[in-house]
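> Sequence isn't available, so here's the structure alone:
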């Protein structure tokens, strides 16, 4: 197997190209994706109130409450694609994610996950990982108010495809 060393700019272009393909697939196959999302949601643990309207204010939306960490790459009535970057030794402000999503991890390391009260919910002590040992994509249910802290020496980087419909 060949190994290619890419410059940061080339990696960014590759990531954007991959996200563009993913968005095209999501938009182009919404009915199949919706069925898969519903099936995944049925087995995924709930992290938000079960039914009814979204109970949290729009001011807690990730893009509004933590814009320095969440950048919109693409948005329409069906999906919103976010680039999420949490620099080393940094904690995001409290925020929510209203829609179920698929998270694609570019790289990740150690960190902490806090609930709305600031209580520590989970701590990852796994050192920085990138490459084949990293689980790249996973389903994520909507998330109630939370904050993520990166306690590692490298930035956490994700692409989050939120399914609005």
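Cool, the structure landed. Here the structure is a predicted model, which means the values were calculated and not measured. Numbering: from 1, shown residues only.
> contacts, neighbours, all on C-alpha from now
Fine.
> Next, count neighbours for residue 122.
12 (other C-alpha atoms under 10 Å).
> Likewise for residue 104?
Neighbour number of residue 104 under other C-alpha under 10 Å is 19.
> Identify the residues contacting the closest residue to it other than its chain neighbours.
With sequence-adjacent residues excluded and distances taken as C-alpha to C-alpha, 6 or more residues apart in numbering, residue 104 is closest to residue 137, at 4.4 Å. By C-alpha atoms under 8 Å, 6 or more residues apart in numbering, the residues touching residue 137 are 102-105.
> which one among these gets closest to residue 163?
residue 102 (8.2 Å; C-alpha to C-alpha).
> and the closest one, how many neighbours?
18.
> In contact with it, which residues are there?
Contacts of residue 102 (C-alpha under 8 Å, 6+ apart): 137-140, 160-162.
> could the residues you listed go into a markdown table alongside distance to residue 86 and secondary structure?
Below are the contacts of residue 102 laid out as a markdown table (distance: C-alpha to C-alpha, whole Å; DSSP: H, G, I helix; E, B strand; the rest coil):
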| residue | distance to residue 86 | secondary structure |
| --- | --- | --- |
| 137 | 17 | strand |
| 138 | 18 | strand |
| 139 | 20 | strand |
| 140 | 18 | strand |
| 160 | 13 | strand |
| 161 | 17 | strand |
| 162 | 18 | strand |
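> Drop anything exposed from these.
139-140, 160-162 (16 or more other C-alpha atoms under 10 Å).
> Show me the contacts of residue 137 that map onto strands.
102-105 (DSSP state E).
> One more to weigh against that first structure:
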């Protein structure tokens, strides 16, 4: 059984209002939405407005080795994201919702908050990685992500394209 993070909307006033699994050829997309925003933002600053997040911690500014801008205008920013084996990204955030298309990813990635606590495995990206069979591409609809860092403990490079939507 594949579960979506929407399955974790336990509070009565935060019922799941949508879950979508897309299979595009050999790709899978997992998307969800809860009525209470903080339920699908499992990190710090879950109640703050992403527009107020410190620009010094924007992914491109704080982790340029891992986030390369390949296109940007006033509506979109497209990043190439690369995380080599045994590498860890510095603390950073993604203030805009995005679609993340991964062509190389594996279960040996770990998400941490600024205090070094490992993030719960039900987060969108971690759940999608666990459900993916490794063929084609993995496509994940992502909410804005507060400060965190990712560690690749595997022997393979993680690679993908992240399309951030500035005007949401």
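Yep, it's here. What you see is a predicted model, and the numbers here were worked out from it, not measured in a lab.
> Looking at the second structure now, which of the contacts of residue 102 of the first structure still hold up?
When you map the contacts of residue 102 of the first structure onto the second structure and apply both residues aligned by TM-score structural alignment, their matches' C-alpha atoms under 8 Å, the shared contacts are 137-140, 160-162.
> Just give me the closest of those residues to residue 118 of the first structure.
Among those, residue 140 lies closest to residue 118 of the first structure (C-alpha to C-alpha), at 20.7 Å.
> Give the aligned equivalent of the closest one in the second structure.
Structural alignment (TM-score structural alignment) places residue 140 of the first structure against residue 142 in the second structure.
> Looking at the kept ones among the contacts of residue 102 of the first structure, which is nearest residue 89 of the first structure?
residue 160 (21.3 Å).
> The closest one -> the second structure?
Using TM-score structural alignment, residue 160 of the first structure sits opposite residue 162 in the second structure.
> which one in the first structure is aligned with residue 67 of the second structure?
So, by TM-score structural alignment, residue 67 of the second structure is matched to residue 70.
> Leaving out the residues flanking it, which one is nearest to that match?
residue 84 (4.7 Å).
> list the contacts for the one you found?
Contacts of residue 84 of the first structure (C-alpha under 8 Å, 6+ apart): 69-71, 156-160.
> And for residue 26 of the first structure?
Residue 26 of the first structure sits next to 33, 79 when contact means C-alpha under 8 Å, 6+ apart.
> Same check on residue 155 of the first structure?
85-88, 107-109.
> which of those residues map to contacts in the second structure?
Retained in the second structure from the contacts of residue 155 of the first structure, counting by both residues aligned by TM-score structural alignment, their matches' C-alpha under 8 Å: 85-88, 107-108.
> Using TSV, lay out those residues together with distance to residue 57 of the first structure, neighbour count and secondary structure.
Formatted as TSV, those follow (distance: C-alpha to C-alpha, whole Å; neighbours: other C-alpha atoms under 10 Å; DSSP: H, G, I helix; E, B strand; the rest coil):
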residue	distance to residue 57 of the first structure	neighbour count	secondary structure
85	23	20	strand
86	23	22	strand
87	26	18	coil
88	28	17	coil
107	30	18	strand
108	29	23	strand
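> Let me know how buried the nearest residue to the match of residue 140 of the first structure once chain neighbours are set aside is, in neighbour terms.
Residue nearest to residue 142 of the second structure in three dimensions, not counting chain neighbours: residue 98, with 5.1 Å by C-alpha to C-alpha, 6+ apart. Counted with other C-alpha under 10 Å, the neighbours of residue 98 of the second structure add up to 22.
> How about residue 156 of the second structure?
Residue 156 of the second structure - counted by other C-alpha under 10 Å - has 15 other residues nearby.
> now it, what's its secondary structure?
Assigned by DSSP: H, G, I helix; E, B strand; the rest coil, the conformation of residue 156 of the second structure is coil.
> can you tell me which residues contact the closest residue to it other than its chain neighbours?
Among residues not flanking residue 156 of the second structure along the chain, residue 85 sits closest, at 5.4 Å (C-alpha to C-alpha, 6+ apart). Counting by C-alpha under 8 Å, 6+ apart, residue 85 of the second structure makes contact with 152-158.
> same question, residue 101 of the second structure
Contact criterion C-alpha under 8 Å, 6+ apart gives 137-140, 160-162 as the residues in contact with residue 101 of the second structure.
> mind checking what it lines up with in the first structure?
Per TM-score structural alignment, residue 101 of the second structure is aligned with residue 104.
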